[in-house]
Each structure stands twice: as C-alpha cells, then as structure tokens.
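Colleague: Predicted model, plus sequence, below.
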Amino acid sequence: MNKKTALITGSSRGIGRAIAILFARNNYNVVINYNKSEKEAQELYDMLSKENLNVKIFKADVSNVQEANALVNYTIGQFENIDVLVNNAGISKPCLFTDISYEQWDEMISTNLSSVFYVTKKALQYMLPNQSGHIINISSMWGLVGSSFEVDYSATKAGIIGMTKALAKELGPSNINVNAIAPGVIQTDMLNDLSQDTMDMLKEETPLMRIGKPEDIAKCALFLAEQGDFITGQVISSNGGFVI
C-alpha cells in the first residue's frame, strides 16, 4: 500500500512543526515548508530523517502565488500526490487597530488568508482528478469571537473559516473534505512577548487549567485526516474551554 502524502505550510516551528512530526511518525510522506526559519526547518528535517521517516524540505513564501505553486509542484514531483493539505502558515502582530499600518494589513491578509487560497487552488489541480483529499485549515478561536488588539489577525482567521465552510460545500461531491481547526492559547513563539502574569491569567481563564501544546492541535489534524471521512465544513476549536 502506498504511503499517503501530507503537505504542511509553515511547518518549521510551532503548531506546523508538531503536525509534521506526528504525520511523519504515522507513516505519511511529509513536505516541510518554511520561509524564513531555515535553521529550524533543517533541524526538523534532520531529526525526522534520522528516524528513517520520509520527509522533504522546501522553502517557499506561500503569500506569493508563484512560490505557493512551486511548493505544490515540488510535492507532486517528490511524491506524485497530495492526500492531506494543512494550511498552517501565519503571522500575528498584536497592536491597536488605529496603529495597524496599511502595509501590515496587506501583509496579514496575504500571509494568513491569501496563502490558503493560493496553495489550495494549486493543490486541487491534483486532488480533484483523484476525487479524494483532506484540506485542513488552521484558523484561531479569535476567528470565531474576535480579539482586541488583533483585529487584522482576527479578520484573516474569520476569513479562513468562511472559506472552509464554502469550499466544503463545493468540494463535497468530489469526495474532498475541508475542515478548520481554531486553536486557543497554544504555547508557541507567538506567546514569547507575554508576561508570566498574563500567562497565568490565561491559564486561569481556561477551564482545563493549562495552556495548549502544539501537539494538541497536531492530534486534531491527524484525527481529521484519518478518521474524518464524514466530517466536512466544520470548525473544531481546540481551546481547552477558553471559548465555549
């Protein structure tokens, strides 16, 4: 039986890294994508390669349509198919709405939202003829309820949810599942600038009384890919109860 292939954007660090590790260790071919974090991507590649897992690495800024296309083409060239696409690449730059520059707005839209459109559109050239595939978009709980000081980020993550639901309806007849994961507070580099007091407050506001781990989101992604054949158009918010 041929191994399935997973393409994970922004997979050198944080949630994307955890997803890449879990899929690789569950017998998937995995393409690790990075843009700026070359050192982290290479370290991840080396670690998984030493475990004799089938992983590849490719640099691409998925907010650029030509580079997004190149990433998908590379994946097909290496593994001939894309069974699971995880659109994970994203940035966050908290600030007051009135302090958001036009340049920051454009960067947020292109990195967090347009990238999902670019990579998915190209990947569907190969998924549609096969009449199969799982697309998993990483949104955020702030895409569900909004966050002050992160209006641009919240807007992009809400856009991902709308795209997920609409695309699921369109691709259902082609046996392609489209779902979103909306993580809560997860221990990644995005939290590095928060004080310990803020972290403690976030933990106390979470019914499960802990900050989420990237592995929590990775397990959810693997579940959708492996057990989610009758799940589509849904948003699973793995947030420990922070948003109910």
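Modeller: Here it is on my side, so go on.
Colleague: make it CA atoms for all contacts and neighbour counts henceforth
Modeller: Will do.
Colleague: and stretch 216-235, how far from the chain's centre?
Modeller: Offset of stretch 216-235 from its chain centre (C-alpha atoms, centre = their mean, to the nearest Å): 12 Å.
Colleague: List of residues touching that stretch?
Modeller: Outside of stretch 216-235, the residues within contact range by C-alpha atoms under 8 Å, 6 or more residues apart in numbering are 15-16, 18-19, 22-23, 84, 134, 136, 161, 164-169, 172, 177-183, 238.
Colleague: Name the residues of that stretch that are buried.
Modeller: Across stretch 216-235, burial judged by 16 or more other C-alpha atoms under 10 Å covers D216, I217, A218, C220, A221, L222, L224, A225, T232, G233, Q234, V235.
Colleague: Between its first and last residues, what's the separation in that stretch?
Modeller: Criterion C-alpha to C-alpha, to the nearest Å; first-to-last residue distance in stretch 216-235 is 15 Å.
Colleague: cool, and stretch 5-23?
Modeller: Distances were taken as C-alpha to C-alpha; on that basis the terminal residues of stretch 5-23 are 9 Å apart.
Colleague: now the contacts of stretch 216-235: which count as buried?
Modeller: Restricting the contacts of stretch 216-235 to buried positions leaves 15-16, 18-19, 22-23, 84, 134, 136, 161, 164-165, 167-168, 177-183, 238, with burial counted as 16+ other C-alpha under 10 Å.
Colleague: Sitting in helices, which of those residues do you find?
Modeller: Under the assignment DSSP state H, the buried ones among the contacts of stretch 216-235 contribute I15, G16, A18, I19, L22, F23, I161, T164, K165, L167, A168 to helices.
Colleague: Surely K56 is in contact with A24?
Modeller: No. Between K56 and A24 there is no contact under C-alpha atoms under 8 Å: 10.5 Å.
Colleague: between the two, what contacts are shared?
Modeller: In contact with both K56 and A24: V30, using C-alpha under 8 Å, 6+ apart.
Colleague: So for the two, which residue has more residues nearby?
Modeller: Each of K56 and A24 has its neighbours counted (other C-alpha atoms under 10 Å); A24 has more, 22 against 19.
Colleague: And here is the other one:
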Amino acid sequence: MKKFALVTGASGAIGKAISIRLASAGYSLYLHYNQNQQGIDELLRKIGSFGGEYIPVKADLASKTGYLDLANQIFSIDAIVHNAGNALYGLLEDLEEEETDALIQIHVTAPLLLTKKLIPKLRQKQNGSIVIVSSIWGQTGASYEVAYSTVKGAQLAFAKALSKELAPSKIRVNAVAPGAIQTPMVEGFTLEELEAMASEIPSGRLGTPEEVANGVDFLLSEQSSYITGQVLAINGGWLT
C-alpha cells in the first residue's frame, strides 16, 4: 500500500533534497510549489525512476486562502513536511507591515491551518507523522533577522504543543532546526563572509540540503517511532 507524504516548498533546495530522500525510501509524494514550475519539473525528472506516484500541487501559502487551495488537493496522506518559507533580512525598525504579514502567514498561519485540515486524514492511518523544518534562529535568535527568528521560534512551539495533542491519535510531531546550509539563501554572502561563518562552526563547514533531508527522513521513519515533540538540530555544532 502506498504511503503518501506532502512536502511543502518542494521546489527549493532543501525541499528537493527531502523529496528525493523520501522518494528513495518508497514514499509517493504531493510536491507543493508556488511559482517555481521549473524546479518541480526538474525534481520530477530526478525522482521518476523510484516508481512512486508524484503529484505537483500549486498553492500560494503567503495568501489567506492558500492553505485551503493546497488542502483541497490532498487525499490519502501519511506524513506532512512543512518546509515552505523564505528568509527576511533587515533591522526590526525597518520592517514593513506587509512583510510581517506575509512572513507570519507562510511560516505560522498556513502550516497551522493546513495541519488542522489534514489531521482527520492523518488520523485514519493510525501512524501519521509531521515534521516542521524550522531554523537554528528559532532556537537562538539572530540580530538582523528578528522577524524571521520569531516565526521560526513559533514553529518550534507549534511542534511541541501539537505533539502532545496528537500523541493519543498515534500521530508524531517533530521539527528539524538547520544551521547554515548551502542553499540559495546564503548566495547573498561573499566568499569571505561564508568562510568566516564556516570558521565559527565546530564542524568547519556549512551543511548540505541532503543532510537536512536525512534528518527529516529519520523523524518520519519507524526508527523514530517513540520520538515526538523534539527538535533535531542539524548545525555542525554551531551555537549549541
């Protein structure tokens, strides 16, 4: 019997790596995206040989009704990976209200309401799992990323609280908190800045999207069957 997982933000670097890892583990996938059709087409070519069913689902999770547009395209579901999101750099005093609304919508409101809609389908399986891709800044906070740190911290609180609520239904809820990962989110840094960042990390390098994907796969798998309400830090020992 096919196992279906929803990966939001599947067209991004970490979303692609998660999708490839889950497809290789035997999952069929709902691959959420908003604008990056090219990224989804590329992903579909990479995972086609794994033999599952892979369904692109388009929805704008920054809009008020985006979560409904997505939920209405989901049928059987065993797992959810909340990965969609975007960074926001700048001083808090320069933050625009519209930016704040969009950030909260995509990182907090949409995952919360989408999960609410999909819980009955997860409960039918009696073995569901949810993983939220948060950030090291949700754990420690970051200057110049106050708003981003705030929503990422909210995601961790969401995972911990929901895990307690859903445990009687045999649905586990966990989160991963990646540190500095080699994705387009760090492309704005100079080589010198990246080298300086790597020098602060005990492991001496940035992580890869595949390493984040391995953590997500573990938390979805039966290997973590007695783990819920936890945050798996994937950061090379940085700021721990």
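Modeller: That came through fine. What you see is a predicted model; the values in this text were computed from it and never measured.
Colleague: Same list (the buried residues of stretch 216-235 of structure 1) but as TSV, adding secondary structure and distance to Y118 of structure 1.
Modeller: Formatted as TSV, the entries for those read as follows, by DSSP: H, G, I helix; E, B strand; the rest coil; distance: C-alpha to C-alpha, whole Å:
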residue	secondary structure	distance to Y118 of structure 1
D216	helix	27
I217	helix	23
A218	helix	23
C220	helix	24
A221	helix	20
L222	helix	23
L224	helix	22
A225	helix	21
T232	coil	20
G233	coil	19
Q234	coil	21
V235	strand	21
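Colleague: Which parts of structure 2 are helices?
Modeller: Using DSSP H, helices in structure 2 cover 13-24, 37-47, 66-71, 97-104, 110-125, 136-140, 146-166, 191-200, 209-220.
Colleague: ok, the aligned partner of Q73 of structure 2 in structure 1 - contacts?
Modeller: For Q73 of structure 2, the equivalent position in structure 1 is taken to be Y74, counting by TM-score structural alignment. Applying C-alpha under 8 Å, 6+ apart, we find Y74 of structure 1 in contact with F58.
Colleague: how does it look with 10 Å?
Modeller: Applying C-alpha atoms under 10 Å, 6 or more residues apart in numbering to Y74 of structure 1 gives the contacts V31, K56, I57, F58, A68, E80.
Colleague: if we can go back for a sec, with respect to burial, which of the helices of structure 2 scores highest?
Modeller: helix 13-24 (a mean of 23; mean count of other C-alpha atoms under 10 Å).
Colleague: Could you list every helix and strand in contact with it?
Modeller: In terms of contacts (3 or more C-alpha pairs under 10 Å, 6 or more residues apart in numbering; DSSP states H and E), helix 13-24 of structure 2 is packed against strand 3-7, strand 27-33, helix 37-47, strand 79-82, helix 209-220.
Colleague: Test my guess that S149 of structure 2 contacts A87.
Modeller: Yes. Here S149 of structure 2 lies in contact with A87, judged by C-alpha atoms under 10 Å, at a distance of 9.5 Å.
Colleague: where's the residue nearest to the spatial centre of structure 2 relative to Y226 of structure 2, distance?
Modeller: Compute the mean C-alpha point of structure 2, and by C-alpha atoms, centre = their mean the closest residue is N83, 2.0 Å away. Here N83 of structure 2 is placed at a distance of 23 Å from Y226 of structure 2 (C-alpha to C-alpha).
Colleague: and what of T150 of structure 2?
Modeller: T150 of structure 2 is 29 Å from Y226 of structure 2, where distance means C-alpha to C-alpha.
Colleague: can you check Y144 of structure 2 too?
Modeller: Using C-alpha to C-alpha, one gets 37 Å for the distance from Y144 of structure 2 to Y226 of structure 2.
Colleague: repeat for V216 of structure 2
Modeller: From V216 of structure 2 across to Y226 of structure 2, the span is 15 Å (C-alpha to C-alpha).
Colleague: now E53 of structure 2
Modeller: Distance from E53 of structure 2 to Y226 of structure 2, counting by C-alpha to C-alpha: 28 Å.
Colleague: what's near enough to touch E43 of structure 1?
Modeller: Applying C-alpha under 10 Å, 6+ apart, the residues contacting E43 of structure 1 are S12, S49.
Colleague: what do we get in structure 2 for it?
Modeller: E43 of structure 1 is assigned E42 in structure 2 as its aligned equivalent, the criterion being TM-score structural alignment.
Colleague: same check, this time on K165 of structure 1
Modeller: Under the alignment defined by TM-score structural alignment, K165 of structure 1 is paired with K160 of structure 2.
Colleague: M201 of structure 1 too?
Modeller: Per TM-score structural alignment, M201 of structure 1 is aligned with A196.
Colleague: same question, Q187 of structure 1
Modeller: Aligned against structure 2 by TM-score structural alignment, Q187 of structure 1 finds its counterpart in Q182.
Colleague: Would you confirm that that match contacts G188?
Modeller: No. Proximity of Q182 of structure 2 to G188 does not meet the contact threshold set by C-alpha under 10 Å, at 11.5 Å.
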